[in-house]
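J.: Build me a model from this:
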Amino acid sequence: MPVEPDANIVPDYASLMRLDGQVHVVLGAGQGIGHQSAHALAAYGAKVVCVDREQDRADEVAKEVGGVPWVGELTERDSMAELFDHVGRELGRLDGVVDIVGLARYKPLTELTDDDWQWHLDVVLKHAYLALEYATRYWRRTGTGGSVAFVASVAGKQSSPKLAAYGAMKAALMSLVRTAAVELGPLGIRVNAVAPGVVRTPRAQANPKWTRELLDANIAKTPTGRLTYPADVAAALLFFLSPLSRQITGESLAVDGGNMALFNVDSPTP
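T.: Got it, this is the predicted structure:
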């Protein structure tokens, strides 16, 4: 019979946030939320494998955080297999995976083509199940476990006009998170997601459609009275990768300043 720990013992909460000696992989580390996630993990002691499709971006963020750059096409099975083989062979351990990869095409529902649906499947969902598969293979082979955190979207939690395919794939991602948490929990693997609303990423910041009026309209509809930035999302991902969340799995946490609490489905978008 396992010995139950004393419920009165006060843990060292500060140490539960540390990731010293651990290896974490960030898929899509080159910019925005991925870039911030790499910095967040490194700040708490992790060695970060910074994965991107573009060599210069992978190299740059790896240099910033003292990590390891890796370049590949994450929607291809062979590339994902090679990545996790490289991590195990060269770094000798794997403790966590952050997957922030995902893009959207804005189109009315009835104008979506077969190509649009397939594109969203590849860009939003395929890399997620491949990452789960190959991370789990490593942990099963080594008898270890770890944590996986995805970036989903509130588009998968509510209606999302002109984002039907994107929202459908993000909803599927959150379903995958729940099922993976149940199936993989006995192996010591936790799986969660962060579901941001509108995020002021560098790409969005450079978009001329995001006028001052549009930004102010979003702020006015947000209970916290501020925009969501990549660092806000990275902070939630850091929590899911740390031992502080050791008893949390199968969850999709909205990071949207409280908009989901308002059931707000008509935030202005460009």
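
J.: From here on, just use CA atoms for contacts and neighbour counts.
T.: Fine.

J.: Pro69: neighbour count?
T.: Counted with other CA atoms under 10 Å, the neighbours of Pro69 add up to 21.

J.: List the contacts of it.
T.: 49-51, 55, 58-59, 61-62 (CA atoms under 8 Å, 6 or more residues apart in numbering).

J.: if we go to 10 Å?
T.: 29-30, 48-52, 55-63 (CA atoms under 10 Å, 6 or more residues apart in numbering).

J.: Tell me which entries of those lie within helices.
T.: 55-63 (DSSP state H).

J.: re earlier: show the buried residues in the contacts of Pro69.
T.: 29-30, 48-52, 57-62 (16 or more other CA atoms under 10 Å).

J.: to compare against the first, here's another:
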Amino acid sequence: MTEEQKTSPVEETFISHLVELRNRIMKASIAIIVVFLCLMPWAANIYDFLAAPMIAALPTGAKMIATGVITPFLIPVKVTLLVAFVIALPWVLYQLWAFIAPGLYAHEKKLIAPLVISSSALFIIGVAFCYFLVFKVIFHFINNFAPKSISVAPDIDSYFDFVMTMFIAFGMTFEVPIVVIVLVRMGLVSLEKLKSIRPYVVVGAFVIAAIVTPPDIMSQLLLAVPLCVLYEVGLLVAPLFVKATQAPKDAEETV
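T.: All right, here's what the predicted structure looks like:
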């Protein structure tokens, strides 16, 4: 008996799935690399755009500094790579969808596709909200609060770490409706239970905001208030989403 004959159908299926997953990952990675290489000539301009909220808050003529030897090159490259990932995100999500879609029922496809698209859109909206509104408030507060004896010149490496932390915090905050919808749709938590814990959610939102954001009330409100509002949005949308994505058998039973 040869090795090919010894391979069971289950093993063949598993191996074929691994090969398919590898191909999808390669296609997604190639797209990100291609976009990254196309953007590299403008890496410095991309970083300047990212740094614009901080530069606008600094005193006239002040600039950021780079203390590392390769930092002036490395940080713009990191920012450009992240931008390339965001631009290529539709293609990356398509590869993910193409991999999992064949194994889903029709009603399950109705569940996954809207969640993937809406979660990506909400994350980007959260990042944009942070960049265009929150940074303006935070950086002006910090620089206006600084003593006159201090020359404010942020390091670009520290700035990059801070910006990424804030982007992730606000991007994840805007995912709250998706979390609520998934919990209700999967039957893990009832809608009534989620409504009953509203007070705890509000307290938790302000605790998270106090931990993640700088210690000023405005930036904390700018994170906590959207979190509470988006929680309510999730409670409103969840019943509609559950009804639209029910299996045909379940739908008949609820009629």
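
J.: After superposition, what's the TM-score here?
T.: TM-score of the superposed chains, computed with TM-score structural alignment, normalised by the length of the second structure, equals 0.24; 105 aligned residues with a CA RMSD of 6.0 Å.

J.: before we move on, the earlier item: kindly reformat the buried ones among the contacts of Pro69 of the first structure as JSON lines and extend each row with distance to Ala220 of the first structure.
T.: Output for those, formatted as JSON lines (distance: CA to CA, whole Å):
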{"residue": "Ala29", "distance to Ala220 of the first structure": "31"}
{"residue": "Gly30", "distance to Ala220 of the first structure": "31"}
{"residue": "Val48", "distance to Ala220 of the first structure": "37"}
{"residue": "Val49", "distance to Ala220 of the first structure": "38"}
{"residue": "Cys50", "distance to Ala220 of the first structure": "36"}
{"residue": "Val51", "distance to Ala220 of the first structure": "36"}
{"residue": "Asp52", "distance to Ala220 of the first structure": "35"}
{"residue": "Arg57", "distance to Ala220 of the first structure": "34"}
{"residue": "Ala58", "distance to Ala220 of the first structure": "36"}
{"residue": "Asp59", "distance to Ala220 of the first structure": "39"}
{"residue": "Glu60", "distance to Ala220 of the first structure": "36"}
{"residue": "Val61", "distance to Ala220 of the first structure": "34"}
{"residue": "Ala62", "distance to Ala220 of the first structure": "37"}
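
J.: From those residues, pick the one nearest Pro202 of the first structure.
T.: Gly30 (11.3 Å; CA to CA).

J.: Show me what whichever helix or strand Asp250 of the second structure is part of is packed up against.
T.: Secondary structure from DSSP states H and E places Asp250 of the second structure in helix 248-254. For helix 248-254 of the second structure, the elements it packs on are helix 217-244, judged by 3 or more CA pairs under 10 Å, 6 or more residues apart in numbering; DSSP states H and E.

J.: Which secondary structure elements does the helix it packs on sit against?
T.: helix 106-129, helix 135-145, helix 156-173, helix 176-185, helix 191-196, helix 198-212, helix 248-254.

J.: Which positions in the first one come out as buried?
T.: Of the residues in helix 106-129 of the second structure, those buried by neighbour count under the rule 16+ other CA under 10 Å are 109-112, 115-116, 119-120, 122-127, 129.

J.: Deepest-packed of the helices and strands packed on helix 217-244 of the second structure, please.
T.: helix 176-185 (a mean of 21; mean count of other CA atoms under 10 Å).

J.: Could you identify the most distant pair in the buried ones among the contacts of Pro69 of the first structure?
T.: Val48 and Arg57 (14.1 Å).

J.: all helices for the stretch 1-150 of the second structure, in order.
T.: 3-6, 9-39, 43-57, 71-100, 106-129, 135-145 (DSSP state H, counting those that start in this stretch).

J.: Same list (those) but as CSV, adding distance to Val179 of the second structure.
T.: Listed next are the helices of the stretch 1-150 of the second structure as CSV, based on distance: least, CA to CA, whole Å:
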stretch, distance to Val179 of the second structure
helix 3-6, 44
helix 9-39, 25
helix 43-57, 29
helix 71-100, 18
helix 106-129, 9
helix 135-145, 26
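
J.: between those helices, which one is nearest to Gly204 of the second structure?
T.: That would be, of those and by CA to CA, helix 106-129, which comes in at 18.6 Å.

J.: could you check the angle helix 156-173 makes with the closest one?
T.: Going by axes from the mean of the first three to the mean of the last three CA atoms, to 10 degrees, helix 106-129 of the second structure is angled at 140 degrees with respect to helix 156-173.

J.: which helices and strands sit right next to helix 106-129 of the second structure?
T.: Partner elements for helix 106-129 of the second structure (3+ CA pairs under 10 Å, 6+ apart): helix 71-100, helix 156-173, helix 176-185, helix 217-244.

J.: Can you check which of the helices of the stretch 1-150 of the second structure gets nearest to Ala244 of the second structure?
T.: Checked against CA to CA, the stretch from the helices of the stretch 1-150 of the second structure lying closest is helix 106-129, at 7.8 Å.
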